[in-house]
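Undergrad: Quick one: sequence plus predicted model below, questions after.
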Amino acid sequence: MGKNVIFTLFTILYLFIYVVASFNSSADEYALLVYKSKITSDPNKILVKNWSQGTSFCNWIGITCGTKHQRVRGLNLANMGGTIAKEIGGLSFLRSLIISENNFYGFIPDEMGKLS
């Protein structure tokens, strides 16, 4: 009986970790979609043609995800215009952000200061 209890506890722990990881991946997708909604200039139509909910965000052009957690580790957002969504600050695994040759306006959100 002791082995069954330990097995059950490990199963519950695994399911909890899976649910938390899924929630965080959903938060990454949400942040990216909010960012997309704030873009007013996308001359190469990358966001319109490629960033959609029917495809994993890890396969979107300009997105690099980690292999272990499937979380956003890199963003290449060059050659766009609009505002930077504060939700980008929620991408806790983000390590690389390329925003060269952009036409952004407004303020840099305070939330981006939380990124490592």
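TA: Arrived safely, thanks for sending. Residues are numbered from 1 along each chain as shown.

Undergrad: rest of the way, CA atoms for contacts and neighbours
TA: Noted.

Undergrad: Show me where this protein has its strands.
TA: Secondary structure of the chain, counting by DSSP state E: strands at 39-41, 63-65, 72-76, 81-82, 96-98, 103-104.

Undergrad: Distance-wise, check I17 relative to A31.
TA: Look at I17 and A31: by C-alpha to C-alpha, to the nearest Å, they are 21 Å apart.

Undergrad: Structure two is appended below for comparative analysis:
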Amino acid sequence: MEKAFTFFLLTLFLLMASSAMTQTNITTDQLALLSLKFQIISYPFHFLDESWSPATSICHWVGFTCVSRHQRVKSLNLSNMALTGKIRREFGNLLFLVSLDLRSNNFHENLPQEMARLRRLKFLRLSVNNFSGKVPS
């Protein structure tokens, strides 16, 4: 667990450093989604390696739709992708998220309380996972 967290921090630092060099900002949404990526321990189709790159706009990542005016994530559909992992508290920073579909994967542990900040969320599908605890209100 410590190794994974250290790897995440090192990667985050490198991303921020390379971002500063290329005059590109890493958005709040991108950081939240990279945090999700680093918590996914198994993804047999390997789309995360190819399409979830800091060099590419999150609006072009597989599974995402953005609000064009704000360039913020509006919907996230990762259903039926055989993902195994957990959702971290940074996920609560996706403040423009309206639709979230994570069904038919193997996400586990509690959903973070920070998800309660997703005030625009209207559509939520989490079935066929291994979450424990309650969905934050």
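TA: Right, received. Where do you want to start? The model shown is predicted, which means the values in this text are computed figures rather than measured ones.

Undergrad: what's the TM between chain one and chain two?
TA: Once superposed, chain against chain, the TM-score is 0.75 (TM-score structural alignment, normalised by the length of structure 1); 94 aligned residues with a C-alpha RMSD of 1.6 Å.

Undergrad: Dump the strands of structure 1 to JSON lines, plus mean neighbour count and distance to S52 of structure 1.
TA: JSON lines is the format used below for the strands of structure 1 (neighbours: other C-alpha atoms under 10 Å; distance: least, C-alpha to C-alpha, whole Å):
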{"stretch": "strand 39-41", "mean neighbour count": "15", "distance to S52 of structure 1": "14"}
{"stretch": "strand 63-65", "mean neighbour count": "19", "distance to S52 of structure 1": "13"}
{"stretch": "strand 72-76", "mean neighbour count": "19", "distance to S52 of structure 1": "16"}
{"stretch": "strand 81-82", "mean neighbour count": "18", "distance to S52 of structure 1": "19"}
{"stretch": "strand 96-98", "mean neighbour count": "14", "distance to S52 of structure 1": "20"}
{"stretch": "strand 103-104", "mean neighbour count": "16", "distance to S52 of structure 1": "22"}
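
Undergrad: between those, which one is nearest to S116 of structure 1?
TA: Among those, the nearest to S116 of structure 1 by C-alpha to C-alpha is strand 96-98 (9.6 Å).

Undergrad: And the residue at minimal distance from the centre of structure 1, how far from R71 of structure 1?
TA: With distances taken as C-alpha atoms, centre = their mean, D28 lies nearest the centre of structure 1, 3.0 Å away. According to C-alpha to C-alpha, D28 of structure 1 and R71 of structure 1 sit 7 Å apart.
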